[in-house]
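*Asks:* coords please:
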Amino acid sequence: MSQPRSYEPVSKLTKWFCYTVAIGLIPIALRFLACIFIDGIDQFTAADFIAFGFVLHISIFNEIEHLTGDETWKSTSNTISICGIALYAFLMFALLIVESGFDKIKVEQLTQSTMILACCSFILCFVIFRRLTAKAKASQPTKSAIGEEPCSQTS
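*Replies:* All right, here's what the predicted structure looks like:
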């Protein structure tokens, strides 16, 4: 008789990647696909990467808000996320100024800056969620601790 499969819960990192990163990349991916099929659409825009950065940092801020213990790390991570959100707000303001007709800000450099910043935000958020996943795994009770022992076959 075969043993029933035990499924481990999906990690916070996997959920974050599927729910937050994948959804945050939708505007970037749609714009990229649209520019392939439609003339006159830019491949990349600062607004899409700014939105992606907002999504990443808000997800960190939200997840850490429910964390207990390790208050120093929690405060540091929250501060980094708040600074990231403020930076993206500043970039959004710069983009709005450009859209109003102000021509002293170079759109290409603004777009490149937001792309680089979004990549840095992704790496930072990945590291934070990796730590949250490790912490969650470490705090899960083992099967023997909750009284479940694997079945043994006797001859």
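
*Asks:* going forward, measure contacts and count neighbours with C-alpha atoms only.
*Replies:* Noted.

*Asks:* List the buried residues for the longest helix along the chain?
*Replies:* In terms of residue count, the longest helix belonging to the chain (DSSP state H) is helix 107-139. Buried residues in helix 107-139, defined by neighbour count with 16 or more other Cα atoms under 10 Å: 107, 110-111, 113-115, 117-118, 121-122, 124-126, 128-130, 132-133.

*Asks:* now stretch 82-96, how far from the chain's geometric center?
*Replies:* From the chain centre to the centre of stretch 82-96 is a distance of 17 Å (Cα atoms, centre = their mean, to the nearest Å).

*Asks:* Equivalent analysis for stretch 62-75, please.
*Replies:* With Cα atoms, centre = their mean, you get 16 Å for stretch 62-75.

*Asks:* repeat for stretch 80-89
*Replies:* The answer for stretch 80-89 is 14 Å, by Cα atoms, centre = their mean.

*Asks:* how about the strands in the chain?
*Replies:* Counting by DSSP state E, the chain forms no strands at all.

*Asks:* Next, work out how far apart the residue nearest to the spatial centre of it and residue 122 are.
*Replies:* Nearest residue to the geometric centre of the chain (Cα atoms, centre = their mean): residue 56, 3.8 Å. Plainly put, residue 56 is 7 Å away from residue 122 if you go by Cα to Cα, to the nearest Å.

*Asks:* Residue 73 too?
*Replies:* Taking Cα to Cα, one finds residue 73 at 18 Å from residue 122.

*Asks:* What of residue 69?
*Replies:* Per Cα to Cα, residue 69 is found 24 Å from residue 122.

*Asks:* same question, residue 40
*Replies:* 29 Å.

*Asks:* Same question for residue 109.
*Replies:* 20 Å.

*Asks:* Repeat that for residue 133.
*Replies:* For residue 133, the distance to residue 122 - Cα to Cα - is 16 Å.

*Asks:* one more to put side by side:
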Amino acid sequence: MGSKKIKWLIYTVLVGLIPIFSRLIVWIVTKEGSVDLLSPSDFVAFGLVLHISNINEIEHFSGVEREWKTLQNGISITFIAFYSVLFAITLIDEAIVDTQAITICTIVLSVVSFLISYSVYDRISKVPSPTSGDVI
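*Replies:* Got it, this is the predicted structure:
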């Protein structure tokens, strides 16, 4: 695994998972029923971190085709829009919204986002660096 992927795993994935891990710790140390184990907003944050990272990395990397960069940025922007809608829905009263359905949607979407982000960093890590000729 290249250093680019390791940095992505540590700086992006682990940082993006902080809200989920924090909620898990709080859930463990609080009385039963006081804190939900899963929250859609935590998965929204994770997905947003992944896609914002994708956009940033793609924009600052010149070793890939322009069409691929445009496609990946478009995908990330689309996912950011979905996450924005899902986050707005989480702010609505639980009496109106099916919280379980939103939680499942955000979990599935964040898994898809993880796979997309992995594919972006996998491709970028295989492109030789323009200055050194080594694989990043």
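
*Asks:* ok, average deviation of the longest helix of structure 1 from structure 2?
*Replies:* Mean deviation of helix 107-139 of structure 1 relative to structure 2 after superposition (mean Cα distance after the TM-score superposition for structure 1): 1.3 Å.

*Asks:* Output the contacting helices and strands for that helix.
*Replies:* helix 12-15, helix 46-65, helix 71-99 (3 or more Cα pairs under 8 Å, 6 or more residues apart in numbering; DSSP states H and E).

*Asks:* same thing but 7 Å
*Replies:* In terms of contacts (3 or more Cα pairs under 7 Å, 6 or more residues apart in numbering; DSSP states H and E), helix 107-139 of structure 1 is packed against helix 12-15, helix 46-65.

*Asks:* hmm, who's touching the first one?
*Replies:* Contacts with helix 12-15 of structure 1, where a contact means Cα atoms under 7 Å, 6 or more residues apart in numbering, come from 129-130, 132-133.

*Asks:* ok, back up a step: so what does the residue nearest to the centre of structure 1 match up with in structure 2?
*Replies:* Counting by TM-score structural alignment, residue 56 of structure 1 corresponds to residue 50 in structure 2.

*Asks:* Off-centre distance for the longest helix of structure 1?
*Replies:* Worked out by Cα atoms, centre = their mean, helix 107-139 of structure 1 lies 6 Å from the chain centre.

*Asks:* Please work out the angle formed by the directions of that helix and helix 71-99.
*Replies:* Using axes from the mean of the first three to the mean of the last three Cα atoms, to 10 degrees, the inter-axis angle of helix 107-139 of structure 1 relative to helix 71-99 is 160 degrees.

*Asks:* Now stretch 16-31 of structure 1: buried residues?
*Replies:* Result for stretch 16-31 of structure 1 [16+ other Cα under 10 Å]: buried residues 16-17, 20-21, 24-25, 27-29, 31.

*Asks:* Looking at those residues, which is nearest residue 88 of structure 1?
*Replies:* Lowest distance from residue 88 of structure 1 to those (Cα to Cα) belongs to residue 24, with 14.3 Å.

*Asks:* what lines up against that closest one once you look at structure 2?
*Replies:* By TM-score structural alignment, residue 24 of structure 1 lines up with residue 16.

*Asks:* Ok, residue 106 of structure 1 next?
*Replies:* Using TM-score structural alignment, residue 106 of structure 1 pairs with residue 98 in structure 2.

*Asks:* Which residues lie in contact with the residue nearest to the centre of structure 1 in this structure?
*Replies:* Counted by Cα under 7 Å, 6+ apart, residue 56 of structure 1 has contacts 20, 122, 125.

*Asks:* can you do 8 Å?
*Replies:* Going by Cα atoms under 8 Å, 6 or more residues apart in numbering, residue 56 of structure 1 touches 20-21, 24, 121-122, 125.

*Asks:* Identify, from these, the entry nearest to residue 78 of structure 1.
*Replies:* When the contacts of residue 56 of structure 1 are compared against residue 78 of structure 1 (criterion: Cα to Cα), the nearest one is residue 125, at 11.3 Å.

*Asks:* Please tell me how far the aligned partner of the closest one in structure 2 sits from residue 97 of structure 2.
*Replies:* Per TM-score structural alignment, the equivalent position to residue 125 of structure 1 in structure 2 is residue 117. Taking Cα to Cα as the measure, residue 117 of structure 2 falls 29 Å from residue 97 of structure 2.
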